[in-house]
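# Provide a 3D model corresponding to the input given below.
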Amino acid sequence: MKPRTKLQHQLVQYSSWLTPGVDKKILNYALSDCNTKLGFSTSKTYWCGVCGNSHSAKDIVKNETICPSCNSELHILETKKRKFHESYYIAFAEDMFEYQVIRYFHIDVNYRKGEHWKTNVLECIQQYHTDNDFHLISRLTHYGDTPIYGPMEVRNPGYYKQYAYNPYPSAYHPESVFLEQYSKKGCQGDFGNIRFDGLKRQLNFNCPKTETLLKAKQTQLLKVAISDSYKVSKYWNTVKICLRNNYNPIDGGIYFDYIELLEYFQKDIRNSKFVCPKDLHKAHNKLVAKKRKLDKKLAIAEQKRKMNFDQKQYEIEKGKFFGLKFKKGNLTIKVLETIQEFIEESEKHNHCVYTNKYYAKQGSLILSARVNNVLKETVEISLKEMIVTQSRGYGNKASNHHKEIVELVNENLHLIQERILSLSQTA
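The predicted model follows:
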């Protein structure tokens, strides 16, 4: 929309003063550090996503190889596709008087057999942050869409569309510049897949734990600190052991689930032998299997009584969301409505959605994603942040339908928010 207020005119002027030529820096950074270097293989050959050339599949070892043509280290996907596409954001931060400006660049990568990959860069969002809020100059967006349409204009999104203008970046450009109040607390260069809005609130509240994790580049633990600060505070002594041992978990959500399981089995959660596993997924899955085996030994009557009690509590807390279902083609996503469904999801995917009592988790909503009525992933939504916290298939890994699942949930977050608002209005 056209600027009308004095503030909006000021933002438009500031936008014209931002550092020029950043898109070229972003493109170089995307090509060198961010684009996923993929190879696409059949049984006999593979083609390199970077240069497009084909080679024998004999050189592939554990889905990894080096392309003889361009020397790119490739991760191999088994597929007959001749085209592939990925997109993501890179953020670039700079200061503009009293504002911390976060510029979002949308990266669009197209892979095609026989051709060198093509990477396009488009700036689509500028956030002007103050201590308590941020203002927007952006391209237009719709629910679940990337804001890459139309000119850069002042935007004032409604409640349901605000998250579309505040995405998670895959990385921050290393030359990003932050205001002194943030840079002295650790905001320097790239600090990973962190949304600045949530990080800013923690830093402005002078949260020392968040600042420590930020300075230590513990991106995965930092994400948990922003979304669930209580959990980090509860296990802070364990986190400090990770810091002392330079242990950086590959997934913060799974790591704290693992620590909770260690605590359940009365293991020493201040011993680096337990809290810094070499293979987090393997250690986590081993405890999940152990707890599942222990649960099965419970008396049938006791288990039934417990399930009935948990079911009633679950219906009281999450019953307002029952019946929610999103569908697109053969993909269906629905809210889990019974404890038995949590058990089925846990056993099918070999993860801890039941053993760690996600049905009793406050501020969280669990959904089941199915393709042709076959379980594919379990999705957790943070009702506080209104974002997809995690979406995991077998062994806590993403399925082949992960991207479509997350996109469909994001497109329908407003339906969940409407349930919350309608309940608060009738109360």
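
# C-alpha from now on. contacts and neighbour counts both.
OK.

# what is the burial count for residue 309?
Residues lying near residue 309 (other C-alpha atoms under 10 Å) number 11.

# would you do the same for the sequence below? I want to compare the two.
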Amino acid sequence: MRPRTKLQVRVADLSSQLPNIDNMMIDWAKDDCLNHIGYATKSRVICMECGQRFAPELVKRKRAVCPHCDTSLKIEQSRKRINKQTMFIGKAEICEEFQVIRSFELIAYYRAETKPCYYIREILQHWIKDDGNREVVARANNTGFNGWCGELEIRNKVIGSYYYNHNNDIYCERYHPASVYRPKYIRMGIDCKLRGMSFLTAANTIPHSPKAETLLKARRYELIDYFEDHRYKIDMYWPSIKICLRNKYRIKDVSMWFDYLELLDHYHKDLHNAHYVCPKKL
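Take a look at the predicted model:
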């Protein structure tokens, strides 16, 4: 879409001046974001990072270090010889008066006896001013086979139902550690370690929800991920959650833990008692 307002013209001009960081994002994602997997049978293990085989005797507790590329692998029992991983990653930057959130689609292809192939492309940019005005630079988002396509250009900010808002807001699983955020976002707890929420969701939710801010600053990403669709449970069992925070209790299965709290409540147990709320073996 052609820029129509002064703000859109300025954003389009600044966006065209942003450096290409595809190679930097791939180099970081290969080590820190993608899963390192090996497929094992009784007679061999295939390292999907370098494609080479090694003896299954090197596997200990479903982990192994490839003797060819020195990569620490998670071992899965399978006869598979190929693998594919897709994820969204992001980087935050400050450009002039804008907080810029750059989102990338990363696809990795793995095959036995060959080196992996990585493909990355920038698909979405949010340009956000301190007063809340925002413009979107993105590729066309089709729901068909092709997904994101076309060139990066000014797009309409979709305002409407919950579902359509997601056309302009994707959840990046990881943010590059060199990301830079404005101080107001850092005070909210939003930084490169953000998990469980997209940047826009966090920026719009946290100022109006002290509970979400507490969970984010405590790095309780498992509860933040549960927060958006089950906010009523967070509100209902907030005293029990605070007990978990004080006791540094990590919840491995959040859905099961809330079912467990409902069971405790059914039998009139004390939900303010760490003995019940923080079981050693859920």
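
# so which strand or helix has the closest residue to residue 258 of the first structure other than its chain neighbours?
Residue nearest to residue 258 of the first structure in three dimensions, not counting chain neighbours: residue 284, with 5.2 Å by C-alpha to C-alpha, 6 or more residues apart in numbering. Using DSSP states H and E, residue 284 of the first structure sits in helix 280-296.

# quick one: buried residues of the helix or strand containing residue 7 of the second structure?
When elements are assigned from DSSP H and E, residue 7 of the second structure belongs to helix 6-16. If you call a residue buried by 16 or more other C-alpha atoms under 10 Å, then helix 6-16 of the second structure has these buried ones: 8, 11-12, 15.

# which is the next helix or strand following that helix?
Counting by DSSP H and E, what follows helix 6-16 of the second structure is helix 22-32.

# that next one against the first structure, how far on average?
For helix 22-32 of the second structure, the mean distance from the matching residues in the first structure following superposition reads 1.9 Å, by mean C-alpha distance after the TM-score superposition for the first structure.

# quick check: the helix holding residue 7 of the second structure compared with the first structure, mean distance?
Counting by mean C-alpha distance after the TM-score superposition for the first structure, helix 6-16 of the second structure comes out at 1.8 Å.

# in the stretch 251-400 of the first structure, which spans are strands?
Assigned by DSSP state E, counting those that start in this stretch, the strands in the stretch 251-400 of the first structure fall at 325-328, 331-335, 364-371, 374-382, 387-392.

# spit out the contact partners of the closest residue in space to residue 173 of the first structure that isn't next to it in sequence.
Excluding its sequence neighbours, the residue lying closest to residue 173 of the first structure (C-alpha to C-alpha, 6+ apart) is residue 92, at 5.4 Å. By C-alpha atoms under 8 Å, 6 or more residues apart in numbering, the residues touching residue 92 of the first structure are 102-105, 172-173, 175-176.

# what's the biggest helix in the first structure, counting residues?
Longest helix in the first structure by number of residues (criterion: DSSP state H): helix 300-318.

# which residue numbers in the second structure go with it?
Following TM-score structural alignment, the aligned partner range for helix 300-318 of the first structure in the second structure is empty.

# for that helix, which positions count as buried?
Buried residues in helix 300-318 of the first structure (16+ other C-alpha under 10 Å): 310-311, 314-315, 318.

# what about it, distance to the chain center?
31 Å (C-alpha atoms, centre = their mean, to the nearest Å).

# so residue 257 of the second structure touches residue 251, yeah?
Yes - between residue 257 of the second structure and residue 251 there is a contact under C-alpha atoms under 8 Å: 7.1 Å.

# what's the match for residue 252 of the second structure in the first structure?
Using TM-score structural alignment, residue 252 of the second structure sits opposite residue 250 in the first structure.

# name the element its match belongs to?
Per DSSP H and E, there is no helix or strand for residue 250 of the first structure.

# all strands of the stretch 1-150 of the second structure, in order?
Under DSSP E, counting those that start in this stretch, the stretch 1-150 of the second structure gives strands at 37-40, 45-47, 53-54, 63-65, 72-77, 82-95, 98-111, 117-128, 134-141, 148-155.

# can you give the contact residues for the second one?
This means strand 45-47 of the second structure. By C-alpha under 8 Å, 6+ apart, strand 45-47 of the second structure touches 37-40, 52-56, 66, 73, 81, 112.

# please apply the same query to the fourth one.
Taking contacts as C-alpha under 8 Å, 6+ apart, the residues outside strand 63-65 of the second structure that touch it are 58-59, 71-75.
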